[in-house]
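In: Sequence and predicted structure, then a few things I'm wondering about:
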Amino acid sequence: MTGFSAPAARADERPVVVFDLGGTWFRAGVLTGTGTVTGLRRVPALGGRGTAPGSVADLQRRIVDWLVRTADEIRDERPEPIDTCAVSLGAAMNHRTGEVFGAAPLFGPARTSWRPADELAARRPEVRWTVVNDVSALAYALLADDSTGRRGGAAAVTISTGIAYRTIDLATGRIPVDRTYGLQGEIGHLPAQLLWDGKALTLPCDCGTDGHVSSYSSGRGIEQLLHRLPAGTWGGTEAAPRTEALAAFSGAVAAGHPGALRVLDAVTEPLARVLLTQACLDPEVERTVLTGGVVDSLGDAYLASLLGHLNRLGLYGMSDRDPAYFAGRIVRGRSDGLNALRGAGFHARGITDGRVRPA
């Protein structure tokens, strides 16, 4: 059992226990028939970039233990029976088979061959388990988002501890993936460069390779850049703890600090160049929805910086004719941070109107 085949295509409003396992927090709740998430709980994520390769298997066992224990607790607390649990997992995984190849925010540079849905089904066979990549879950949530329309293509992008991108056909619910490896949109691991004062800064990605988009544009990438620069450059203070750097940076951006805005433009440019190439090669994606902790914390200033790069770089024959071209196609998503939970639950149900299809 992989948990990645689309369920029967029919409307379904049964409650689903939903999980979202990210690099910072593990969250859980119940998706109701109205599409809301109730009983939200969260704990600090297990693992992290310091995870030693030899301990990854142990960490995976602890993740399964936490999922089973939490599912049992939630199901016992509910007045109605719940027989479905849906997991959104921040990992590169085969969308066809459910095999997890790696998760830099959780496992560091380790490569894996892990099938969590199989392990969960073995532990609680009476429960129907589904496990889906977190950005795929965000894409499934777009099927129930009236702002994206019901036809054409859309994409979900998460900018958080990691970065990834996923396109989806809104009419069929199909997410196109590689025929063999079941992947799509791992843009955080594309090569990138960041220039500061005319010099290229080389920063590591959580996956263990230098110079990726996530090295500069993810939450952790921004954090390490802030600590590479003198705090006074962007409005921070030298005495501030490392853990408070992103919050201080967000405040400096909101206050319009010139140095902070300069840093913001530096870290959004690598992602902007990827989105520009994507817009050129896949024009049927008419709406790209940005989500994640970085977008939520930096708000409208983040989107303005990203759009500024796109407008400056330009898309031949389109944005030069239509100055609002990118503003109409790249937008911020809901800021409650629950769409991965919703999308995982919608996928498990087969989405409310039956539009999820296999890859």
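Out: The structure has been received and is ready for your questions.
In: From here on, just use CA atoms for contacts and neighbour counts.
Out: OK.
In: doesn't D65 fall inside a strand?
Out: No - judged by DSSP: H, G, I helix; E, B strand; the rest coil, D65 forms no part of a strand; its state is helix.
In: Return the residues in contact with it.
Out: Listed by Cα atoms under 8 Å, 6 or more residues apart in numbering, the contact set of D65 is empty.
In: make it 10 Å
Out: Contact analysis of D65 by Cα atoms under 10 Å, 6 or more residues apart in numbering lists L59, A71, E119, L120, R123.
In: before we move on, what about G149?
Out: By Cα under 10 Å, 6+ apart, the neighbours of G149 are L142, L143, L170, A171, E286, R287.
In: tell me the SS of the fifth one?
Out: Reducing the assignment to helix, strand or coil with three-state DSSP, the entry for E286 is strand.
In: Settle this for me: it is touching R150, isn't it.
Out: No - judged on Cα atoms under 10 Å, E286 makes no contact with R150 at a distance of 11.3 Å.
In: how far out from the middle of the chain is the helix or strand harbouring T130?
Out: Per DSSP states H and E: T130 is located in strand 128-133. Offset of strand 128-133 from its chain centre (Cα atoms, centre = their mean, to the nearest Å): 16 Å.
In: can you pick the most crowded of the contacts of D65?
Out: Most neighbours among these, by other Cα atoms under 10 Å: A71, with 24 neighbours.
In: so that residue, which of the three states?
Out: helix.
In: Not counting residues beside it along the chain, what's closest to it?
Out: V17 (6.8 Å; Cα to Cα, 6 or more residues apart in numbering).
In: how far off strand 128-133 does the helix or strand harbouring that neighbour point, in degrees?
Out: V17 belongs to strand 16-21 when assigned by DSSP H and E. Interaxial angle, strand 16-21 versus strand 128-133 (axes from the mean of the first three to the mean of the last three Cα atoms, to 10 degrees): 30 degrees.
In: I'd like to know which elements strand 16-21 is packed against.
Out: Helices and strands touching strand 16-21, by 3 or more Cα pairs under 10 Å, 6 or more residues apart in numbering; DSSP states H and E, are strand 25-31, strand 37-44, helix 56-77, strand 84-89, strand 128-133, helix 134-142, helix 339-349.
In: Against that first model, consider the following:
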Amino acid sequence: MLEISGAPPSRNEMMNDETRVWIAAADIGATHVRSAVFTGDFEGGSGREIQCMIYRKEALCRDGADGMVVTEQVIRMIQDVCDEAGCQPDAIGISTAGPLSVGKHSIKSSPNMPYADIPLRAPLEMAFPCPVSILNDASAGAYYEYISGREEDGCRNLVYLTISSGIGCGVISGGHLIEGADGNAGEIGHICVDTAYDLPCGCGGRGHWEAYASGSGMPQFFRAWYERHGSELLTGETITAETLSAAARSAARDSDPDITAFFRDLAVINGRGLSTIIAAYAPERIVVGGPVATENPDIIFAPALRYIDSYLPMPEIVLGSADGMAPLRGAAVFAGEGLGDGEIPRILQTPFPKEP
């Protein structure tokens, strides 16, 4: 990966550098909103390398009258990081959970957000006099993983799978990002993986992968599974993906057959989802991101690999970075494409600045 050599320029030096560009980005998830400012010198000998200068994270506002409360939160967070950096953005990149409306103007009826419509494009273009690009968050993650690795190994067929509050994937095929109509390709969380339990999904369908294995769906699957197989439900705390993963680690020590059996069946579900990705997209590599997977590699990630059908050649399947920043980085890279000489910028692999 790329690294910085030498001392970074001072803030005054950066502000006086006419070749330096500033890209603001925001990542809108069902749980958190992240914002950041990236900057770099796009001319001379530095190449097209940009690095993160300011980074902030907040809980998604879920108690507003309508989706404009999230829109206003995103605009404020972008303005805050720009003010702190002392810059006006040359471009803005947005990574967001979907689905997106026609023309990618808003988030429309997201199964994991409490609003039917969250306007994005028009309010952002009114607030900031610069180009605004909008990507599905998994597509942004896929784009970053492709750009950051293509010079090392030449992989041109890649899927970025995120397992978090929801489940989705971004697809790079032949070196091109596959967005589909209105940026909504890759909603892999809404494939059917089960009919035995036929669990309801937040989108209104049944049996979908997201209804079983996402951060929001895993507790539902656990309760349904225990009604059929378990001796007694976990008590004493709220059942979440986190508490279930903790129980799985305890089960490994205490030989709890029920929890062990539940996570084996969850691994089967995840194996079906991964098998579908392989059959649908024939990738060379699958990068698995999202906190449900990256924070529980021994509980969620590794067991699923044992239940993949090998109809097509098995791709390389790797765990993404646990910092969860691939979609935010990808949104910034995508927004920076139209700046400078047209060469695609690269995000330097340096740690994100700490939150205050």
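Out: Yep, it's here. These numbers come from a predicted model, not from an experiment.
In: Stretch 151-164 of structure 2: which residues count as buried?
Out: Of all the residues in stretch 151-164 of structure 2, those buried under the rule 16 or more other Cα atoms under 10 Å are C155, R156, N157, L158, V159, Y160, L161, T162, I163, S164.
In: same deal with stretch 120-135 of structure 2?
Out: For stretch 120-135 of structure 2, the neighbour count (16+ other Cα under 10 Å) marks L120, R121, L124, F128, P131, V132, S133, I134, L135 as buried.
In: List just the nearest of those residues to P345 of structure 2.
Out: S133 (14.9 Å; Cα to Cα).
In: Ignoring the adjacent residues along the chain, who's closest to that closest one?
Out: Nearest residue to S133 of structure 2, sequence neighbours excluded (Cα to Cα, 6+ apart): G93, at 4.9 Å.
In: mind listing what the aligned partner of that neighbour in structure 1 touches?
Out: Using TM-score structural alignment, the partner of G93 of structure 2 in structure 1 is A86. A86 of structure 1 is in contact with 3, 16-20, 28, 30-31, 71, 117, 128-132, 137, 341-349, counting by Cα under 10 Å, 6+ apart.
In: now swap in F222 of structure 2 and tell me
Out: Applying Cα under 10 Å, 6+ apart to F222 of structure 2 gives the contacts 212-213, 230, 233-234, 239-241, 244, 259, 262-263, 266.
In: Can you select the buried ones from those residues in PyMOL?
Out: Restricted to buried positions by 16+ other Cα under 10 Å, the PyMOL selection for those reads:
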select buried, resi 212+213+230+234+239+240+241+244+259+262+263+266
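In: Just put the contacts of F222 of structure 2 in CSV and tack on secondary structure and distance to D309 of structure 2.
Out: What follows is the contacts of F222 of structure 2, written out as CSV (DSSP: H, G, I helix; E, B strand; the rest coil; distance: Cα to Cα, whole Å):
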residue, secondary structure, distance to D309 of structure 2
Y212, helix, 19
A213, helix, 18
G230, coil, 28
L233, coil, 32
L234, coil, 32
I239, coil, 31
T240, coil, 29
A241, helix, 26
L244, helix, 26
I259, helix, 24
F262, helix, 20
F263, helix, 18
L266, helix, 15
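In: Tell me where structure 2 has helices.
Out: According to DSSP state H, structure 2 carries its helices in the segments 11-15, 68-85, 121-127, 137-153, 210-213, 218-229, 241-254, 257-281, 291-294, 302-305, 326-336.
In: For P114 of structure 2, find the nearest of those helices.
Out: Among the helices of structure 2, helix 68-85 comes nearest to P114 of structure 2, with 10.3 Å by Cα to Cα.
In: quick one: that closest one to structure 1 mean distance?
Out: On superposition with structure 1, the mean distance recorded for helix 68-85 of structure 2 (mean Cα distance after the TM-score superposition for structure 1) is 1.5 Å.
In: Compute the inter-axis angle for that helix and strand 91-96.
Out: With the same axes, to 10 degrees as the basis, helix 68-85 of structure 2 and strand 91-96 are set at 140 degrees to each other.
In: Buried ones in helix 68-85 of structure 2, by neighbour count?
Out: Those would be 68-75, 77-82, 85, for helix 68-85 of structure 2 by 16+ other Cα under 10 Å.
In: E80 of structure 1 and V17 of structure 1, how far apart?
Out: 12 Å (Cα to Cα, to the nearest Å).
In: Over to T167 of structure 1?
Out: 25 Å.
In: Among the buried residues of stretch 151-164 of structure 2, find me the one that's closest to D298 of structure 2.
Out: I163 (14.5 Å).
In: Report the contact partners of that closest one.
Out: 138, 169, 189, 210, 213-215, 270, 288-294, 300-301.
In: rerun that using 8 Å as the cut-off
Out: Counting by Cα under 8 Å, 6+ apart, I163 of structure 2 makes contact with A213, S214, G215, V288, G289, G290, P291, V292, A293.
In: Same check on L194 of structure 1?
Out: A200, L201, T202, Y216, A266, V267, E269, P270.
In: Just the closest of these to R329 of structure 1, please.
Out: E269 (17.4 Å).
In: Please name the nearest non-neighbouring residue to that closest one.
Out: Nearest to E269 of structure 1 is H309, by Cα to Cα, 6+ apart, at 6.3 Å.
In: What's the one you found aligned with over in structure 2?
Out: In structure 2, H309 of structure 1 lands on Y307 (TM-score structural alignment).
In: ok, now L40 of structure 1?
Out: So, by TM-score structural alignment, L40 of structure 1 is matched to Y55.
In: thought that match was touching D27?
Out: No - Y55 of structure 2 is not in contact with D27 according to Cα atoms under 8 Å; the separation is 11.1 Å.
In: which neighbours do the two share?
Out: R34, S35.
In: the more surrounded of the two?
Out: Counted by other Cα under 10 Å, Y55 of structure 2 and D27 do not tie: D27 has more neighbours, with 29 against 23.
In: Which residue in structure 1 aligns with the more buried one?
Out: D27 of structure 2 maps onto D20 in structure 1, by TM-score structural alignment.
In: so what's the residue nearest the centre of structure 1 up against?
Out: In structure 1, the residue lying closest to the centroid (Cα atoms, centre = their mean) is T158, at 3.5 Å. Contacts for T158 of structure 1 (Cα under 8 Å, 6+ apart) come out as V135, A164, Y165, L290, T291, G292.
In: What is the burial count for the aligned partner of R166 of structure 1 in structure 2?
Out: Correspondence of R166 of structure 1 to structure 2, assessed by TM-score structural alignment: G170. The tally of other residues near G170 of structure 2 (other Cα under 10 Å) stands at 30.
In: Distance of G170 of structure 2 relative to E179 of structure 2?
Out: 8 Å.
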